[in-house]
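Novice: what follows is a predicted structure for the sequence shown.
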Amino acid sequence: MSVSLYYCASRATPLTDAETAAVERIVAARTASFPYEDQESLYLYDGDEGRPDEVVAGSTKMPFDPGKVLPVLDHVLGSVTELRRVLPGADWRVHMDDLDVPWDETEGYAFPGMRGADLATDPGGP
């Protein structure tokens, strides 16, 4: 059984051209900096897959390797945090299956206690 992280932003107004470009820049940069070639990273759905008011939506399947879960989760939540910050006025929902991921204005998305530098690195390396 796999566990996935889901993320979506909804609002009444569609993305502007500038917001679309910002989302594309974030996705490209975060994909390029993802630490594992063999794992799923940030993945955004095509615009026609969700509800009409969804401006961004996607999911990431978590790795089966326990040593890679926290680094992947930290990287993807960092990506979603960046996306949220460039899309003002959107209503966000970020959750891992049935567990909502809390938002903090300063730190962004993270589960309590997961921001320790030693927790978000894979002891076996990338």
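Specialist: Looks like it arrived, so ask away.
Novice: alpha carbons only for contacts and neighbour counts from here, please
Specialist: Fine.
Novice: C-terminal to the longest helix along the chain, what's the next element?
Specialist: For the chain, the helix that runs over the most residues, judged by DSSP state H, is helix 66-86. Sequence-wise, the next helix or strand downstream of helix 66-86 (DSSP states H and E) is strand 91-96.
Novice: next, the angle from that next one to helix 66-86.
Specialist: 180 degrees (axes from the mean of the first three to the mean of the last three CA atoms, to 10 degrees).
Novice: excluding chain neighbours, what is closest to Pro63?
Specialist: Distance criterion CA to CA, 6 or more residues apart in numbering; nearest residue to Pro63, sequence neighbours excluded, is Val69 at 5.7 Å.
Novice: second structure for comparison follows:
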Amino acid sequence: MSVSLYYSLERDTRLAPDEQQRVAAVLARHDLDRFADPLMGGEPFSFWDDPSEGTALEGSVRVPVDLERPEETAGAALAEWGRLLGELRQVLDGGTWRVHLEDVAMVWVEERGVFWFPAGG
């Protein structure tokens, strides 16, 4: 079983070469295949090669959910991808980040530097 995490940086300009280098450096610090167990529905974290108009970065990843151990699968994957996207937000200027798990929006948590679910929601 899996659910999908969607993420994008909406802005009018594509990534400049120096921004592409910063993105590559952030991605290199993470194990993008960590939750890519196809038997559990997971896949590697990635961005789409050709983002939509008005979008600098865009992608999605299937997050594995083991119903017997959800904190070890979905919880761990969402925490990792929330940190990774948070690092990207901090190294890229401008635009609006949109991060959501299926239809549930994740928000920027400034004090932790991550995307996570709203408190109380």
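Specialist: Perfect, thanks for sending it. Just so you know, these numbers come straight off a predicted model, no measurement behind them.
Novice: where does the TM-score land?
Specialist: The TM-score (TM-score structural alignment, normalised by the length of the second structure) is 0.79; 110 aligned residues with a CA RMSD of 2.0 Å.
Novice: trace the residue nearest to Pro63 of the first structure over to the second structure, please.
Specialist: Val69 of the first structure maps onto Ala74 of the second structure when the alignment is built from TM-score structural alignment.
Novice: for its match, give its distance to Pro64 of the second structure.
Specialist: According to CA to CA, to the nearest Å, Ala74 of the second structure stands 6 Å off from Pro64 of the second structure.
Novice: circling back to that earlier point, quick check, the residue nearest to Pro63 of the first structure in contact with Met62.
Specialist: Yes: when contacts are counted by CA atoms under 8 Å, Val69 of the first structure is listed as touching Met62 (6.2 Å).
Novice: three-state assignment of Arg51 of the first structure?
Specialist: coil (DSSP: H, G, I helix; E, B strand; the rest coil).
Novice: and Glu37 of the first structure, by the same measure?
Specialist: For Glu37 of the first structure, the secondary structure call by three-state DSSP comes out as coil.
Novice: that one: how many residues sit nearby?
Specialist: 10 (other CA atoms under 10 Å).
Novice: ok, the match of Val69 of the first structure - contacts?
Specialist: Ala74 of the second structure sits next to 63-66 when contact means CA atoms under 8 Å, 6 or more residues apart in numbering.
Novice: restricted to strands, list those.
Specialist: 63-64 (DSSP state E).
Novice: list the residues that contact the residue mapped onto Glu110 of the second structure from the first structure.
Specialist: In the first structure, Glu110 of the second structure lines up with Glu105, judged by TM-score structural alignment. Taking CA under 8 Å, 6+ apart, we find Glu105 of the first structure in contact with no residue.
Novice: please apply the same query to Ala105 of the second structure.
Specialist: If you count contacts by CA under 8 Å, 6+ apart, then Ala105 of the second structure has 98-99, 117 around it.
Novice: conserved subset of those in the first structure?
Specialist: Compared against the first structure with both residues aligned by TM-score structural alignment, their matches' CA atoms under 8 Å, those retain 98-99.
Novice: hmm, back to that, now tabulate the contacts of Ala74 of the second structure in CSV and tack on neighbour count and distance to Met1 of the second structure.
Specialist: What follows is those, written out as CSV (neighbours: other CA atoms under 10 Å; distance: CA to CA, whole Å):
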residue, neighbour count, distance to Met1 of the second structure
Val63, 28, 9
Pro64, 27, 6
Val65, 21, 5
Asp66, 15, 7
